[in-house]
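Participant: The sequence and its predicted three-dimensional model are supplied below.
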Amino acid sequence: MTNPLNVYSDIGGLKQVMLHRPGHELENLMPDYLESLLFDDIPFLEQAQKEHDFFADTLRNQGVEVIYLEDLAAEALHSEEVRQQFLTEYLNEAYVTGVDTRKEIEQYFLSIKDTREFIDQTMAGLRKNQFTITRNQNLSDMVEDSNPFYIDPMPNLYFTRDTFSIVGKSVSLNKMYAKTRRRETLYGKYIFQHHPMFQDDPVKLLYNRTMDTRLEGGDILVLTPKVLAIGISQRTDVNSIEKLAKNVFDYEDSFEHILAFNIGEVRKFMHLDTVFTMVDHDKFTIHPEIEENLVVYSVAKESGVPKIVEETDSLERILCRYLELPAVEFIRCGGDDLTAAAREQWNDGSNTLAIGPGEVVVYDRNPITNQKLEEAGVILHRIPGSELVRGRGGPRCMSMPFIREALD
């Protein structure tokens, strides 16, 4: 049987990708809770779904098979035993502690017979006005708080890039930076452990959601079958990179080097792929603000502990050396206009999804960056994103490639 995962670059022809169509979790966003749920605004769900469907259809029209997180998760819960196990972990991680409250919530979820509907409800969260919990003599049940939810929604789920990452034929099941997002990785755990497509060839984990340091998929770029780039960022800890590197070198024979980009711990640069993405063998989008003071470390594959060195060359020379190229081209987000660069980076102008070498999906709302990409010979597939972008993520953030073609 062919391995169901195969990602040895960020630009190889995209054959299969996992998305999550935004659901009712977005309708459970409220102004008072936006910051804790990592949103800056409230998307209009109907329009967000239309934009996301346009994105999915754009991929299908280019021959990409689109699969959905919510479908895979539902298919993974193929027995009552697995479903109960998932629900127990889900409620534990949703911090439902009141004895009676938890009992009634558990009964509510178990009453949902359709597994896909069950998954959708776990993603949407649970409002207190959906049903009444009996108040008994348990203190944790009796004491009310002001939160309108028994279980918070998971509005970031449509950014499928973050919770796990495919590297080669293995998976990094990530430890999310924010407490509010950590339940999201539970779906990945059950998909890779229980979905029929992975039963004949068990998945090797390069990282696990139980680790004690944070790591997110938006910081992981597969540049070539030999080289990864990983961001040291707001969302990914430097210690996580060392742990991941050792496992990559142990489990994935082709990878020889990891380049760690220190982009700083700021929200606007939350992940490496918000400021730097690969669009062709020798072309990269880049946000001008990270260029001048960017520090890059190389992690080399050696016996025992990986060897780490701080690189002193320019980013261009570093990439040329490790990617074995005579030259590279940087396509600057917003061009040379720093005002445009800041605005278009905020709207994910640097966050491209390559569907093949020199062919990418972009938001249509970043005209300067898109023009620069076209001037560099890159083929663009523009998608609308007025609502999707409110979650601060672009086409790459919203997609998790499962299968890419090998590079020539």
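Facilitator: That came through fine.
Participant: switch to C-alpha atoms for all contacts and neighbour counts from now on
Facilitator: Will do.
Participant: And the helices in this protein, which stretches?
Facilitator: Counting by DSSP state H, the chain has helices at residues 45-61, 69-76, 80-93, 99-110, 115-124, 139-142, 185-194, 238-251, 288-291, 315-323, 338-346, 367-375.
Participant: Now do the contacts for the closest residue to residue 238 other than its chain neighbours.
Facilitator: Nearest residue to residue 238, sequence neighbours excluded (C-alpha to C-alpha, 6 or more residues apart in numbering): residue 232, at 5.8 Å. The contact partners of residue 232, taken as C-alpha atoms under 8 Å, 6 or more residues apart in numbering, are 219, 238, 260-265, 272.
Participant: what does residue 310 give?
Facilitator: 295-298.
Participant: among these, who's most crowded?
Facilitator: In terms of neighbours by other C-alpha atoms under 10 Å, those top out with residue 296 at 23 neighbours.
Participant: Residue 379 versus that residue, what's the distance?
Facilitator: When distance is defined by C-alpha to C-alpha, to the nearest Å, residue 296 is 29 Å away from residue 379.
Participant: Most distant residue from the centre of this protein?
Facilitator: Centroid-distance maximum for the chain: residue 137 at 42.5 Å, with C-alpha atoms, centre = their mean.
Participant: ok now do it, which residues does it touch?
Facilitator: Neighbour list for residue 137: empty [criterion: C-alpha under 8 Å, 6+ apart].
Participant: Using a markdown table, please lay out the contacts of residue 232 together with neighbour count and distance to residue 247.
Facilitator: Shown next, in a markdown table, are the contacts of residue 232 (neighbours: other C-alpha atoms under 10 Å; distance: C-alpha to C-alpha, whole Å):
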| residue | neighbour count | distance to residue 247 |
| --- | --- | --- |
| 219 | 25 | 17 |
| 238 | 17 | 15 |
| 260 | 26 | 16 |
| 261 | 22 | 19 |
| 262 | 19 | 21 |
| 263 | 22 | 23 |
| 264 | 19 | 25 |
| 265 | 15 | 25 |
| 272 | 30 | 21 |
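Participant: okay, now the one to match up with it:
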Amino acid sequence: MSYDNPLHVTSEIGRLVSVILHRPSHELENLTPNLMEKLLFDEIPYLKEAIREHDYFASTLKRQGVEVLYLSDLIATAIADPKVRAMFINDFLNEANIYDDGMKYTLQGYFEEKDDAMLIRKMMAGIRKNELANIPTQSLAYLVHETYPFVIDPMPNLYFTRDPAAIIGGGIALNHMRTKTRNRETLFMKYIMKHHPRFKDADIPILYNRDAKTSLEGGDILVLGKGVLAIGISERSEAHSIETLARNIFKAGEEFHTVLAFNIPKKRAFMHLDTVFTMIDHDKFTIHHEIEGPLTVYSITKQEDNQVRIHEESATLEDILKKYLGLSSVTLIRCAGGDKIDGPREQWNDGSNTLAIAPGEVVVYSRNYVTNRILNENGVKTHVIHSSELSRGRGGPRCMSMPIVREDNP
């Protein structure tokens, strides 16, 4: 199938056509215990096994007819023009907080020696000080951080491609990430959309700008369908960002008319909305039972003259979903059935984070076997992937994927 626009996502469950992944690489080997908190990791994945698991994930998608595009390949193609490449290097160094002229000159020379593919790999992996032959050592900034091992920090969260950007209809939200550690990731998507042959000549609406002052991340954005989005007010996405995104979507003329803003707990285990709530069929959803009690939902609806109405919903989650999606009934499938022990354990390993590749057909982690069994009992087809190392980054199959084309719901 083809569309006028190379981006087309109008639902969470329409058959998946094209997706962007990032195959883990040496950025994971540049994680150390002292850096884990700064770089948003709780553990250090074993790279060789993480690659094997990720390759199995990609092959699972390909076997279902999904086109798999890799982030590193896309950005390498996008900077093939020497002028674009030079701009990209300069922007990347600024994003990496390289302000010292001597260090910037050294790094520019280091990057210029690399071909496009190697340049991207090194940027993603981070630059150790011992990789540079001539480091300027007289700046105050260098002397203060002399024992720090990196000139440029690694980007180990890259394999969670869901977060830096989100495709909504035929537009894209280029997100402003919550932390400096991850905000560099959005630069790749900016250049891909602007300079890659597949996207550069399309008239793609920018629905959110990475230069915004408040944070928004893709894991909080769910395209439920029927003109409705669900967005989490979370640890990583702020209420102001969600209202701004809603207004931009309504003004852009996209087919969406309602945003449901889920106010979820602001803590690590509930990092994004999609870690506690995902859509798996027209009327079926996975959910972590702990958000049901304290959950508050606000509806943002499009009014005439580009105005919006914001209303706190007083109904249950089931009734809110039935109301806005036009459903007669809704099935909420609780992570591990809501068991007080199995539920939190499997939630920690993203038991509620499923990637729908078609209605009622999802990709899940093998380690969440209690939840997977319950999904099967509810008529959901599961494609089970290996998860010992990938799960250490605290993200599941949905987190690791950025759909750019889905078929519309049948």
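Facilitator: Sure, I can see it. Given the structure is predicted, the values throughout are model-derived calculations rather than measurements.
Participant: Which one of the helices of the first structure lies nearest to residue 306 of the first structure?
Facilitator: Closest to residue 306 of the first structure of these is helix 238-251 (C-alpha to C-alpha; 6.4 Å).
Participant: Show me which positions of that closest one end up buried.
Facilitator: Of all the residues in helix 238-251 of the first structure, those buried under the rule 16 or more other C-alpha atoms under 10 Å are 238, 240-242, 244-249, 251.
Participant: same deal with stretch 205-215 of the first structure?
Facilitator: By 16+ other C-alpha under 10 Å, the buried positions in stretch 205-215 of the first structure come out as 205-209, 213-215.
Participant: repeat for stretch 226-233 of the first structure
Facilitator: Buried residues in stretch 226-233 of the first structure, defined by neighbour count with 16+ other C-alpha under 10 Å: 226-233.
Participant: How about residue 241 of the first structure: what's its closest non-neighbour residue?
Facilitator: Nearest non-adjacent residue to residue 241 of the first structure, counting by C-alpha to C-alpha, 6+ apart: residue 230, 7.3 Å away.
Participant: who's in contact with that neighbour?
Facilitator: Going by C-alpha under 8 Å, 6+ apart, residue 230 of the first structure touches 219-221, 241, 258-261, 272.
Participant: try it again with 10 Å
Facilitator: Taking C-alpha atoms under 10 Å, 6 or more residues apart in numbering, we find residue 230 of the first structure in contact with 215-222, 236, 238, 241, 244-245, 258-262, 271-273, 296-297.
Participant: Likewise for residue 84 of the second structure?
Facilitator: The neighbourhood of residue 84 of the second structure, defined by C-alpha under 10 Å, 6+ apart, consists of 78, 90, 191, 195.
Participant: One more: residue 3 of the second structure?
Facilitator: With contact set as C-alpha under 10 Å, 6+ apart, residue 3 of the second structure has these partners: 170, 405, 407.
Participant: same thing with residue 387 of the first structure?
Facilitator: Contacts of residue 387 of the first structure by C-alpha under 10 Å, 6+ apart are 41-52.
Participant: Tell me the counterpart of residue 101 of the first structure in the second structure.
Facilitator: In the second structure, the residue paired with residue 101 of the first structure is residue 103, using TM-score structural alignment.
Participant: Which residue is the nearest non-sequential neighbour of that match?
Facilitator: Nearest residue to residue 103 of the second structure in three dimensions, chain neighbours excluded: residue 136, at 6.0 Å (C-alpha to C-alpha, 6+ apart).
Participant: My understanding was that that neighbour contacts residue 151; is that so?
Facilitator: No: taking contacts as C-alpha atoms under 10 Å, residue 136 of the second structure lies outside contact range of residue 151: 11.2 Å.
Participant: Please say which of these two ends up with more neighbours.
Facilitator: residue 151 (22 against 14).
Participant: So the more buried one sits against residue 122, correct?
Facilitator: No: Residue 151 of the second structure lies out of contact with residue 122 (C-alpha under 10 Å); the separation is 11.8 Å.
Participant: Overlap of the contact sets of those two?
Facilitator: Counting by C-alpha under 10 Å, 6+ apart, the residues touching both residue 151 of the second structure and residue 122 are residue 128.
Participant: ok, the residue nearest to residue 103 of the second structure - contacts?
Facilitator: The contact partners of residue 136 of the second structure, taken as C-alpha under 10 Å, 6+ apart, are 100-106, 142.
Participant: Check residue 240 of the first structure too.
Facilitator: Applying C-alpha under 10 Å, 6+ apart, we find residue 240 of the first structure in contact with 174-175, 207, 211-216, 232.
Participant: quick one on the thing from earlier: want to throw the buried residues of stretch 205-215 of the first structure into a markdown table with distance to residue 310 of the first structure?
Facilitator: As requested, these are exported to a markdown table (distance: C-alpha to C-alpha, whole Å):
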| residue | distance to residue 310 of the first structure |
| --- | --- |
| 205 | 28 |
| 206 | 24 |
| 207 | 24 |
| 208 | 27 |
| 209 | 28 |
| 213 | 22 |
| 214 | 22 |
| 215 | 21 |
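Participant: And the residues you listed, which is closest to residue 183 of the first structure?
Facilitator: Distances from residue 183 of the first structure to those, taken as C-alpha to C-alpha, are shortest for residue 209 (9.6 Å).
Participant: corresponding residue for residue 377 of the second structure in the first structure?
Facilitator: Alignment note (TM-score structural alignment): residue 377 of the second structure maps to residue 375 of the first structure.
Participant: and if you look at residue 24 of the second structure?
Facilitator: Checking TM-score structural alignment: residue 24 of the second structure goes with residue 22.
Participant: Count the neighbours of the counterpart of residue 58 of the first structure in the second structure for me.
Facilitator: Counting by TM-score structural alignment, residue 58 of the first structure corresponds to residue 60 in the second structure. Neighbour count of residue 60 of the second structure, defined by other C-alpha under 10 Å: 16.
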